[in-house]
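Chemist: let me see the structure of the following:
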Amino acid sequence: MKISTSLAVAAAVSSASAHTIFVSLNGGAVGDGVRVPSYDGPIQDVTSNSIACNGSPNPTTPTSKVITVQAGSTAKLTWRHTLTSGASDIIDASHKGPVMAYMKKVSDATKDSGVGGGWFKIAQDSFDGTKWGVDRLISNAGVQTITIPQCIAPGQYLLRGELIALHAASSAGGAQFYMECAQINVTGGSASKTPATVSLPGAYKSSDPGITYNLYNGQKTYTAPGPSVFTC
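Modeler: Got it, this is the predicted structure:
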């Protein structure tokens, strides 16, 4: 058996206990302002409405809280294997891939489903030729640190944390998408720049090189799917 095949089999065996959830924002309680599911499984159909903020087959729990964040400040997204896992249990190390974040301007963050247009990417930790965003997330005890753009308009947004696990992504439909949406109110934004936006679903195709990708053939380059990161 080739080494690459052995690695793929090992990844498949561990996958049942290797899922993850974006559980809280800025040190808040689990699910307080973040729509978390009870089950930590992935979405694998990029055409599903669940690719926006998760959902069937992982129904999420509504939350009435909207978290205030300052434009230009850092925000910390905490990821855990389950809703009750500790800082040493984030995701199995075999589940390598990028860790990203998107935002969407909405009128009411507690009611908007996230499905449709308006999304723009604000952060991306991908692959440097040696280590993946997931490797760095695990090393950082599951905390993904991003910056809320200073130049956007104030108001309510959905903040979408996303992790893509590529351990089974060598064929279409194998990539695993993990995402949840936090409900935030951005204050102090200058509104000096309007981001170009994409739709979820719609921004990803199963054939994208960052979605169908062989993790085990020694590639040293990787192109993350979706739009470029918005900058001020």
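Chemist: from now on I want contacts and neighbour counts done on CA atoms only, so please keep to that.
Modeler: Will do.
Chemist: list the buried residues for stretch 129-138?
Modeler: 132-138 (16 or more other C-alpha atoms under 10 Å).
Chemist: ok, these vs residue 41, which is closest?
Modeler: Taking C-alpha to C-alpha as the measure, residue 41 sits nearest to residue 134 out of the buried residues of stretch 129-138, at 16.4 Å.
Chemist: what's in contact with the host helix or strand of the closest one?
Modeler: Here residue 134, judged by DSSP states H and E, is contained in helix 133-139. Helix 133-139 is contacted by residues 88, 90-91, 93, 95-99, 125-127, 143-144, 163 when judged by C-alpha atoms under 8 Å, 6 or more residues apart in numbering.
Chemist: where's residue 125 relative to residue 44, distance?
Modeler: 20 Å (C-alpha to C-alpha, to the nearest Å).
Chemist: can you tell me, leaving aside adjacent residues, what's nearest to residue 95?
Modeler: Using C-alpha to C-alpha, 6 or more residues apart in numbering and skipping residues adjacent in sequence, the residue nearest residue 95 is residue 165, 4.8 Å away.
Chemist: ok, that neighbour touching residue 96?
Modeler: Yes - between residue 165 and residue 96 there is a contact at 5.3 Å, judged by C-alpha atoms under 8 Å.
Chemist: here's the other one to compare against:
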Amino acid sequence: MRSYLLIASLIPSILAHSHVDEIWAPNPSVHYKGWNPNYFDTAPYPNDTPAWYTTARGGNPLYPIHTSTYSIICNNNSSPANLSAPIAAGETLRVRWWNPGPWPMNHKGPVIDYIAPCNGSCSAVDPTRLKFVKISELGWIDNSIEEGYWASDKLLDDGSSWNIVVPRGLRAGEYVLRTEIIALHQAHLAVGNGTYSPIGAELYPSCINLAVTGNGTKEVVGGVDARRLYTGAEPGLAYRTLHSTTEHALWQMSTPTTPEGWLFELKHYKSFINPISDPSDPYLKAISTFQLFTNAIIRGITRKDPSILNLIDDSSLTAIYIGLPWFTPEFLKLWVKDAMLKHPLRRTAKQHHFLVIMRMQGRSEFPSAGDISVAAAVELDDWKTRVYDPENLDKDPDALYFLRNKNGIKNIDPSQENADHPRECLICDNSFDEDAHVTQRAPCGHVVHQDQAPPQRLSKILDLVLPNKMYEVLHGIKPERYWALREITRQDRATLAWIDERLRVSDLGPGEPIWLRYTQDALDILMRVAGVVDQAMVEA
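Modeler: Reported below is the predicted structural model:
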């Protein structure tokens, strides 16, 4: 009996997801039924609703991993409604969230509303061409109840309903309204997963066609594809502290814009609560040094230092902090190690920016965090000029840059390798292929090596994949994307070069089993690289 009661008690939470099932446009005079996706495969889609069709059975949510997919536009397998609800600019539209009861109390979070012009009939619009702008957002309201009183609580208290004001003065025409609830009760599970976590915040987008009337002249400008509304890594989608603090006032979905918002961001998401120990570890030492810079920024904001507040106004803090990996010692250490061991032209812009600030911190010629920020931005621009120069992009920088320049490694005779030398240190831990490389040893005693072979140049492969663009600079690819392609395909291109070298120096002839295996492997790799290039061209 107890097990039965336990299962029964869980049913409300299992069915606790939701969808828009009632619409009043304008409120309260005209009423429409919404679309119930629970019956998408058994009931016909009605012609008398402005609510979009979806197959989100049970009102099931989307997650950060879906924020760049078609589903995030207006939910799973969505398509436009046949009807657009007439409503005057400045009037209020009301929606009710229900499935089969009101919005679940524990699904706390913000409600955000967007609008996009259809530039014609919304019933025939291509969802991927809609450009949305945010018209309202409400998150945390106060701490009058446990875990805070949020927009979702306000919605629940109003009969599980939400009012949305159509922008006053909006030009007449058809628009898609996108209203969205983001539930934060499991958002902390995304922390540490990086961009596009498969778990975390739950997103519930819903779309409604509107036919706006009136004499307004305001047009929707600057909108974005819904698949670009989020990066999947916003603090608001990986909200750590819903269950552990009352500091919800500064919750923000995206980049902070105020001093108070930046204080919250830096203290909660871009700092370490406990000091990082082991100063002998070069990577943890780099993180500790960067933390000193962050501490100076926090002090400057707290004291309202004009030089630091200017960094907010000119988006310098956004350039420095937004896009950094999660601030856990293990995860950030791997990221910093990768940056420090790479050739400067192979680092990401964020990695290079981080290391530049770290090197400048504490130097006498940069007395303040503001001075460091300005100087680092200048150096970052110079670095981008070098990195994205077409001649540099066509080269594959030395994989052993750090060891070659910092540790003075020398060529050695593999036959004299001491099998007893230490195999682990904070600098490197590598193996090597005696047949493909000159073996080298770092001062720590490790044997280190390059890639399997110097990679085949990306341009050579692009000549095969994009022959019609052979004579264009970088084959017509933007420098930033070309850099990414070079790095993504580097290992495969190194393997291709290694296979070429093996075939060149061997006595193998066409038709022999090993020759056939090598050539098939090379073909498979070439097709894989071609697929990466094709995908990059589609996404460009």
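Chemist: TM-score for these two?
Modeler: Superposed pair, TM-score by TM-score structural alignment, normalised by the length of structure 1: 0.81. Supporting alignment: 208 aligned residues with a C-alpha RMSD of 2.4 Å.
Chemist: and residue 164 of structure 1? What does it align with in structure 2?
Modeler: Mapped onto structure 2 by TM-score structural alignment, residue 164 of structure 1 lines up with residue 182.
Chemist: contacts only, for the residue nearest to that match when sequence neighbours are not counted.
Modeler: In space, and not counting its chain neighbours, residue 182 of structure 2 is closest to residue 203: 4.6 Å by C-alpha to C-alpha, 6+ apart. Residue 203 of structure 2 makes contact with 61-64, 180-183, according to C-alpha under 8 Å, 6+ apart.
Chemist: how many other residues sit next to the aligned partner of residue 18 of structure 1 in structure 2?
Modeler: Mapped onto structure 2 by TM-score structural alignment, residue 18 of structure 1 lines up with residue 16. Residues within reach of residue 16 of structure 2, counting by other C-alpha atoms under 10 Å, total 21.
Chemist: helix, strand or coil: sort out residue 16 of structure 2 for me.
Modeler: Local secondary structure at residue 16 of structure 2 is given as coil here, using DSSP: H, G, I helix; E, B strand; the rest coil.
Chemist: pull the distance from the helix or strand hosting residue 23 of structure 1 to the chain's centre.
Modeler: Assessed by DSSP H and E, residue 23 of structure 1 sits inside strand 21-25. Here strand 21-25 of structure 1 is found 10 Å from its chain centre; the criterion is C-alpha atoms, centre = their mean, to the nearest Å.
Chemist: ok, and the closest non-adjacent residue to the aligned partner of residue 216 of structure 2 in structure 1?
Modeler: Aligned by TM-score structural alignment, residue 216 of structure 2 pairs with residue 190 of structure 1. Leaving aside its sequence neighbours, residue 190 of structure 1 sits nearest to residue 151 (C-alpha to C-alpha, 6+ apart; 4.9 Å).
Chemist: now for the one you found: which residues touch it?
Modeler: 71-72, 189-193, 232.
Chemist: I'd say residue 153 of structure 1 and residue 195 touch.
Modeler: No - contact between residue 153 of structure 1 and residue 195 fails when scored by C-alpha under 8 Å: they sit 9.9 Å apart.
Chemist: you'd agree residue 143 of structure 1 is up against residue 74?
Modeler: No - using C-alpha under 8 Å, residue 143 of structure 1 is not in contact with residue 74; the gap is 11.9 Å.
Chemist: more crowded one of those two?
Modeler: The neighbour comparison of residue 143 of structure 1 against residue 74 (other C-alpha under 10 Å) goes to residue 143, with 23 against 14.
Chemist: the more buried one matches what in structure 2?
Modeler: For residue 143 of structure 1, the aligned residue in structure 2 is residue 161 (criterion: TM-score structural alignment).
Chemist: now do the contacts for the residue nearest to its match when sequence neighbours are not counted.
Modeler: Excluding the flanking residues, the one nearest residue 161 of structure 2 by C-alpha to C-alpha, 6+ apart is residue 96, at 4.1 Å. Shown in contact with residue 96 of structure 2 (C-alpha under 8 Å, 6+ apart): 20-23, 159-162.
Chemist: recalculate using a threshold of 10 Å.
Modeler: Each residue near residue 96 of structure 2 by C-alpha atoms under 10 Å, 6 or more residues apart in numbering is listed here: 18-24, 33-34, 102-103, 155-156, 158-163.
Chemist: which residue in structure 2 aligns with residue 213 of structure 1?
Modeler: Using TM-score structural alignment, residue 213 of structure 1 pairs with residue 239 in structure 2.
Chemist: give the helix, strand or coil label for that match.
Modeler: coil.
Chemist: with residue 257 of structure 2 instead?
Modeler: When classified by three-state DSSP, residue 257 of structure 2 comes out as coil.
Chemist: thanks again, I'm all set now.
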